[in-house]
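Enquirer: Have a look at this fold, sequence not included:
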């Protein structure tokens, strides 16, 4: 089923579709490949361009070719030029990858050009590879956003080119390390293979010697062979062989082959090329070799490339008459992959991942796991807003494709490997932020439109709703200026949730009523002085925080009523008690489930006790900083630390307050207890324990990082436990699979570590944990954004929070990572860690559920209350839900989106892995009567990217050492019963009846 979300928007903007461009007999796909010659070394020349969706310039500057003083790059000219060159010779090929650019180019073309491109695609001469909106990063990205950005690209290609536009090969040539979950997702999208350009230099040495540059990646042991993915590491990054870059941006000489002219380098070129190819072919297992003929933003004058490649093919192939065994053809990655498959040989197996990545001594690309933490959190938040936008668009039947696209597109751009990574210039980071802000405004517009339809019980229109994007720094214009207002929260989870609301307010006396007008207990807390000093909230008048608990039904919203009262009114509210801490005496905060103890001499956290499981662990917390290594990057010894590279000057970090006692005070009340702590003027934190909670919340504030000593600094938090962990620790892969890590170790080669700190850092998307197997005790930390982390000592967990550096690291950005913030003194970052101590099984249940709740947390909208709460309840829904009951707790509703007039795109996922306790069992869900306002009548299962029926997927089969991989097993969907196995995601096109 190939209906689409773009409907109105793209039909207007792109003027494409099956009626305008009918697809007849097609020769695209593997049958369109140029023929090879058996018994020869077939050299697959792949013309390509790598077009960053923002890096040194913004995405639109790259598209138009603006700001040439920064970089000479214009994507529109690349596509213009390539199309003309492809028409000159039907054997020529070109691949294109980034749909963010192709979409921009396509909607500016006339029908004549579009028909030409349609023909080129249908004949396989122009092939789309990867096909996502961008080539996403694999370390700092969340799996939900990865799926969504690919779905956006796939949908555009499907609407525009039909089946011939469906990519068959994934192409991750520039990301700086590769995750196992990413490979699993690619397999689920139906890709036959993956090629990438970067792997650790030590790994490459061994692979070259063992002919292991190409392999079968066993990407998800929970799913089995269906998650296997053939994977190849490119031979020269993604660049052409030395001496054969024929782009006008390059310095290599063209092929000068006219014997009548004095300048002639033909023999020299042929010998150089043949020697290089023969040498590289010795590292491969077949008689096929793929050469990437292109690089960053090349082919703006495609004639220079194709003219020289034509000569190269002609003259090399002419030597076959004299016994040469080289055969050159224009090709694509999919055609190359097809020939590898036809070779029918056995391939080595990969079971771990490709993190961390180093390209030379002292050069571990682990800094970007944390770089630009503000934009990392903004991207995570924007992904949540997009989920809510899709839900409300469905339930309110808005068909608002324009605003939905305006939320979706900037979020997709932000997954680029120089966006979420924080490896772009500051001006480009500002552009990404502006785009996400515009997307948030479209979310607000869509939410208002949805509430206008969903709230009313009568004909009366509800008041406009407003939004506060700075609640994390205790700032909100609505709650600060209105005496009476409503708080409407939408729950994007398919389970009932309880959550804590914290609203910045001016006063100290409030009543809160729930959806049924029942009185809700509150607590008022004074805003800390460290919060008041944050420059972004300089206009805020709020002095206090109003705290109360909310409960929201699955895929539903609930409205709460907040009213200012006089202090002497007999109301159910409580001011917090502030208790100074005297040094010398240990102190603690606790509820009925957990206690957190603090050392009276140092003021630092010293232990966590799980009162339900009767398990305790020593947990000593402290903040440190590494001094970033200075240098000019002229050699490995002078490698500097910056956006990409993490290289500390010393392997022992410095304490932010030189181990002086931490200043603390306690805030106690009926709903939450807090310990406010000041480590130094630029590191503060609040440790919270809510009523009924079984975990500790650590809200940390870092910055502005001082650089008056001309030293860049990288801030980390350390949790030092007494667990015996045997140097093992565990991190998540893009928010899904758990990866086992070991200090100073790589599973597939003997590691020679040149940087004992940064060489042991790994990406932490949502969680990191350590466990004492003998005692069955696990310590877990959940994060609110992607960060770099490790366990550098037995029983320790370290996470990097913030970075401010003063030297470029020589990887292209050309400026230091020095975020100065709105006041120019340095960016202040605030974030949260959740800490949990329990048995392994209980900890697994906690982190699986809580990580999803952190990601898909309730969104908040406010409205002025100009009537009594009772009048509001009489006129408007205050406790609405789309589902009749919650889904099982091991199932997450990942996607719900309008996919056609009477079709929904629904993704359901099993959130547990095998062997994780009672929740690791398969689970069956009936879509019949699942939703309140419509019924499901039919289901078709699609591939993960929603661009092909699963029954039509036939992936290539591969032989692997010790395994035999098969193509996708299509499981016939029986009616409306959906069965999910551990870690499985099912993508469904669900036909529904009309809303009622």
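Expert: Here it is on my side, so go on. Owing to the predicted nature of the structure, the values given are computational and were not obtained by experimental measurement. Numbers count the residues shown, from 1 in each chain.
Enquirer: hey, let's count contacts and neighbours off CA atoms from now on
Expert: Fine.
Enquirer: which residues of the stretch 851-996 of the chain fall in helices?
Expert: Under the criterion DSSP state H, counting those that start in this stretch, the stretch 851-996 of the chain contains helices at 869-875.
Enquirer: actually the stretch 701-850 of the chain, sorry about that
Expert: The residue ranges that make up the helices of the stretch 701-850 of the chain, judged by DSSP H, counting those that start in this stretch, are 840-855.
Enquirer: quick one: residue 684 from residue 529, how far?
Expert: Here the criterion is CA to CA, to the nearest Å. By it, residue 684 lies 10 Å from residue 529.
Enquirer: this is the other structure I want to compare:
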């Protein structure tokens, strides 16, 4: 759309808004010289938790929880239509969109009227209220964009959210604040922060602040006014009027004995006085609602009306309290007009504890399989959107509908009781089923895209087949075919090399590349540990075929695999059982790993380029989960949310095994060491040719519980480095935050859990530095996990949890996952380990992290066609770019808008300032003739959520105590309208019109 978008956007606003009084203009009048109490009617509707999304929407399974979202919206809308003085905020668009699609045209028109006059206000606006610890920034942006687009398309500007509303997530990420600011939000409110932090803030009246979302890189662009809600997100105690509430209504007939107006008003005024004493302006906000409230909206509104009436009547007698229906945006607007100076914060709100011994750091690792699946699915969604755009499918074959199904499934999966792992088991299955269905829908889209991108003539290419269980060496098409084609699509905007592992039967194969040249291969036996995984039942694969694929920027390559009878040469594969008392060494051009001849465990890592040698030990341990009854903090159990080891002695871990059985596989392409730590823990350590990392593929489970003890399994790397209590973790895959053991930057910590209280979310990487030796040790993950440095020189990552007690925080069942055989679930994942000088490390971990979450998509076909015959009919290699993007630039989003023929394009700078002497510099990219099939005619820059032209964004400005120190970025003006200059960590979002 470009200019077309501007016209369309303004037209929507004109038609739907007219003389609308939404936004700040619709805010109710307040009274000077009084405490203005902003009463905010709301319902917090979890997009799955104790019940599935569908069960919550329809109100089924009332024996689990009395909650029906359709009834909430039915009830609220009618109450708002009856009385223009009423206000309500709604948050979860996954529910609202479903409800709105079911309504008649006349009711939809009435709802638009409620939005236009400010009675119904959308806050947050994402498909869900996402978790902040386990979510990747790419998925956070996508799920908000999904909700924003629904609101923009159906309601126009009056529905654009202005406030973040993260009232229930269990800790808060600085990157989330940065993204919200870039969405154009003016404020953020949340309900949970550490009990010690909250106590400090209440006493110092710093419950509200300006949060620096990116102090080093983006400066004021990422600043966000942030407030902590006083009562979590519920009403004051005693003032709930809904299903499940037992609080007394306000009975105001003075003729009756049961009249309680004076008593209730006095009680409420006491709450007002108490809350106001901890805030600094004459405005406070009270959340009048809670989980799945307003199924009977009239109950709430009738009692709030009385509360407002009888409290405000007292103003005639000298009361200084004024109650009003309001919204978080109106509250924020009034705070902004208060002409006050605010304190700032530039770290995050992790970890969170609600009382001593109760750190919510277990969910960083809960349901490790679901966390991994969600990350892989996000990867494929980006592939699907890109290929749909590059093939210019438009609505051909219903591609937009297929993609929408996948978007909605992944949007739901980002919920703070989804990817977090804090839902009931039945709900976890439902999330996984939704994701699987979305993947199937997008596989159809990718197949359709290949129909356009592969052919050189009218020949139709064979259908592409996907294998979701390749990570456990199972794939029907590769096991059953003697000849097949492997097509890999690269979603990164520059060429990459990718290692391919294909399950096969037999040990002799040849591979030919897209140019017809032979490709080096290696065949590796499938281990008996892998063969024992229950989900492999029926698989015949006994080997994996390994080769390296070269892939063009934003394009694909096809490789040709043929089973042969040729005898393998000696160098292709040799497997040795470890000899006792003899060290085993894995070595490539860059790294050397030495494993002890006695224990079979890793003991040394050497960077052969720099000469850095590290006495590195890696091993598996487990904590025993505390089996408490949760009656008091000292009896807090370890559960889905909380991590609490039984033994809080930081030096007393349970080792899985003192010795390991190992097998060493040597070959030209990859060297592997299979380590078996026991019947439920094994690992393959790999060094690939030409790679600067060591790959540790761990397999954990079934975790034994016959001893009646729940276990929390970690992989620990011990280096001996002098790290001075400091380590570093990423924030949602983007910026890096410094962590210091037993320390909080903005308040004095009284540490009650030396282990759990030092755990932090690791979304993509964790590292530590020995600055005296100029050494950085980095571990990248393939999913979100909890990580820590409990001892200087050590890093640990929690890979799997199985527990026998509930932690009494709502889910109501232990975290005890089982596999298809009814035994404990087996989980497999990977860690990627780097050892280098500090200055060189950012380039390594930034590049690798990008390649992990934007990995190539691998699909198969089994046409009986050789490379030459195939190449005569189909393209064997193709790129969607005329050139390549710079090494510090990533194409974050390329997708066609469902409501137009325009495209959404996001480009980002993936380095922070001062991380790399070259790659941290600003970079300019021209979109002129960048894409092969797409000619960019014009582009309009939007906010990050793609729902407003950036030039139309005017955020509220705040005066802070450190304003003089505030970094205000300078933006380069482009002489070329089709070019963009990216500074470190910037994301630029465009609506692109094609010529």
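Expert: Cool, the structure landed. Quantities reported herein were computed from a predicted structural model and do not represent experimental measurements.
Enquirer: TM-score of the superposed pair?
Expert: After superposition, the two chains reach a TM-score of 0.97 (TM-score structural alignment, normalised by the length of the second structure), with 980 aligned residues with a CA RMSD of 1.6 Å.
Enquirer: returning to that earlier point: ok, residue 684 and residue 529 of the first structure, which is more surrounded?
Expert: The neighbour count for residue 684 of the first structure versus residue 529, taken as other CA atoms under 10 Å, is higher for residue 684 (22 against 9).
Enquirer: what do we get in the second structure for the more buried one?
Expert: In the second structure, the residue matched to residue 684 of the first structure (TM-score structural alignment) is residue 682.
Enquirer: give me every residue that touches the most centrally placed residue in the second structure.
Expert: The second structure has residue 135 as the residue nearest its centroid, 1.4 Å off, counting by CA atoms, centre = their mean. Taking CA atoms under 8 Å, 6 or more residues apart in numbering as the criterion, residue 135 of the second structure is in contact with 414, 419, 732, 763, 784.
Enquirer: Top of these by number of neighbours, please.
Expert: Of all the contacts of residue 135 of the second structure, the highest neighbour tally under other CA under 10 Å goes to residue 419, namely 34 neighbours.
Enquirer: Dump the contacts of residue 135 of the second structure to CSV, plus distance to residue 661 of the second structure.
Expert: Putting these into CSV (distance: CA to CA, whole Å) gives the following:
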residue, distance to residue 661 of the second structure
414, 39
419, 35
732, 37
763, 31
784, 29
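Enquirer: ok, which stretches of the stretch 601-750 of the first structure are strands?
Expert: Under the criterion DSSP state E, counting those that start in this stretch, the stretch 601-750 of the first structure contains strands at 605-610, 615-627, 654-655, 663-668, 672-680, 683-690, 696-702, 713-721, 728-733, 737-742.
Enquirer: sorry, back to before: report the separation between the nearest residue to the match of residue 684 of the first structure once chain neighbours are set aside and residue 577 of the second structure.
Expert: In space, residue 682 of the second structure comes closest to residue 676 once its chain neighbours are excluded; the distance is 4.4 Å by CA to CA, 6 or more residues apart in numbering. For residue 676 of the second structure, the distance to residue 577 of the second structure under the criterion CA to CA works out to 12 Å.
Enquirer: ditto for residue 977 of the second structure
Expert: As judged by CA to CA, residue 977 of the second structure and residue 577 of the second structure stand 63 Å apart.
Enquirer: Across to the first structure, which of the contacts of residue 135 of the second structure hold up?
Expert: For the contacts of residue 135 of the second structure, the aligned pairs still in contact in the first structure (both residues aligned by TM-score structural alignment, their matches' CA atoms under 8 Å) are 414, 419, 732, 763, 784.
Enquirer: residues contacting the closest residue to the first one other than its chain neighbours?
Expert: Closest residue to residue 414 of the second structure in three dimensions, ignoring its sequence neighbours and counting by CA to CA, 6+ apart: residue 130, at 5.0 Å. Shown here is residue 130 of the second structure, whose contacts under the criterion CA under 8 Å, 6+ apart are 140, 166, 169, 414-416.
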